[in-house]
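# The amino acid sequence is not available; the structure is as follows:
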């Protein structure tokens, strides 16, 4: 159930953050991410979970509707620069860090994510 529905059904109800994933969407679970990863052919490591956390945080901080693929791509590149940036992220998510990462993080991929130059393979 999304946050808007929760507010309507249970006024004043606050969801508890998932340990280790403080910015996770209220309808997200680690088990759902693991199932999605299996479908995508990914074997999740702690590095994958770090990207999931980063995407959840970035999408929470930038919830405005004008968040686009380029902005998110650049933010991920900067966040993971010490590890190798986008090249590192493509090693973790071969079909694209935005497409696969957003799927696992339970966040809506921004407009333009289906552009091969922006982190997804179409």
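Cool, got the structure. This one's a predicted model, so the numbers in the text were calculated from it and none came from an experiment. Numbers count the residues shown, from 1 in each chain.
# make it CA atoms for all contacts and neighbour counts henceforth
Noted.
# where exactly do the helices run in the protein?
According to DSSP state H, the chain carries its helices in the segments 3-9, 30-40, 46-61, 69-79, 85-92, 97-105.
# Would you mind putting these into a markdown table with mean neighbour count and distance to residue 114 alongside?
Output for these, formatted as a markdown table (neighbours: other C-alpha atoms under 10 Å; distance: least, C-alpha to C-alpha, whole Å):
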| stretch | mean neighbour count | distance to residue 114 |
| --- | --- | --- |
| helix 3-9 | 12 | 26 |
| helix 30-40 | 15 | 16 |
| helix 46-61 | 18 | 17 |
| helix 69-79 | 17 | 9 |
| helix 85-92 | 18 | 15 |
| helix 97-105 | 25 | 7 |
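# okay, pairing it with this:
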């Protein structure tokens, strides 16, 4: 897998740019990943990103948009406002996790 430098850290990424090893992630790296896709993280963003990371560590897979919404109590419409376009994919990218199953 290719290696790239993000926020001063050498990380392995897959062919779509997602981190190959979620354990290489940090808040600093997440902030830089968000910046790279045009998102400035607020407390609401961080709540969702940290939920994704915690859920991934418990479940072994990246949560779907529906799971994020139901487990955090965040309406899907709000998630789309925070991560416009493809929110599940963007949240996973910022959180340093694989794309959720079913994402294109």
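Great, that's in hand. No experiment lies behind these values; they were computed from the predicted model shown.
# before we move on, the earlier item: for residue 113 of structure 1, which of the helices of structure 1 is the nearest?
Among the helices of structure 1, the nearest to residue 113 of structure 1 by C-alpha to C-alpha is helix 69-79 (5.3 Å).
# Outside of that closest one itself, list whatever touches it.
Residues from elsewhere that reach helix 69-79 of structure 1 (C-alpha atoms under 8 Å, 6 or more residues apart in numbering): 54-55, 58, 85-86, 98, 109-113, 118-119.
# Please apply the same query to stretch 79-88 of structure 2.
Outside stretch 79-88 of structure 2, the residues that reach it (C-alpha under 8 Å, 6+ apart) are 39, 44-45, 64-65, 69, 90-91, 99-100, 103.
# what's the most distant pair in those?
44 and 103 (22.5 Å).
# so what corresponds to residue 90 of structure 1 in structure 2?
In structure 2, the residue paired with residue 90 of structure 1 is residue 80, using TM-score structural alignment.
# mind checking how far that match is from residue 5 of structure 2?
Going from residue 80 of structure 2 to residue 5 of structure 2 by C-alpha to C-alpha, to the nearest Å gives 28 Å.
# In structure 1, what range does stretch 40-47 of structure 2 match?
Going by TM-score structural alignment: stretch 40-47 of structure 2 matches residues 43-50.
# what number of residues lie near residue 6 of structure 2?
Neighbour count for residue 6 of structure 2, taken as other C-alpha atoms under 10 Å: 14.
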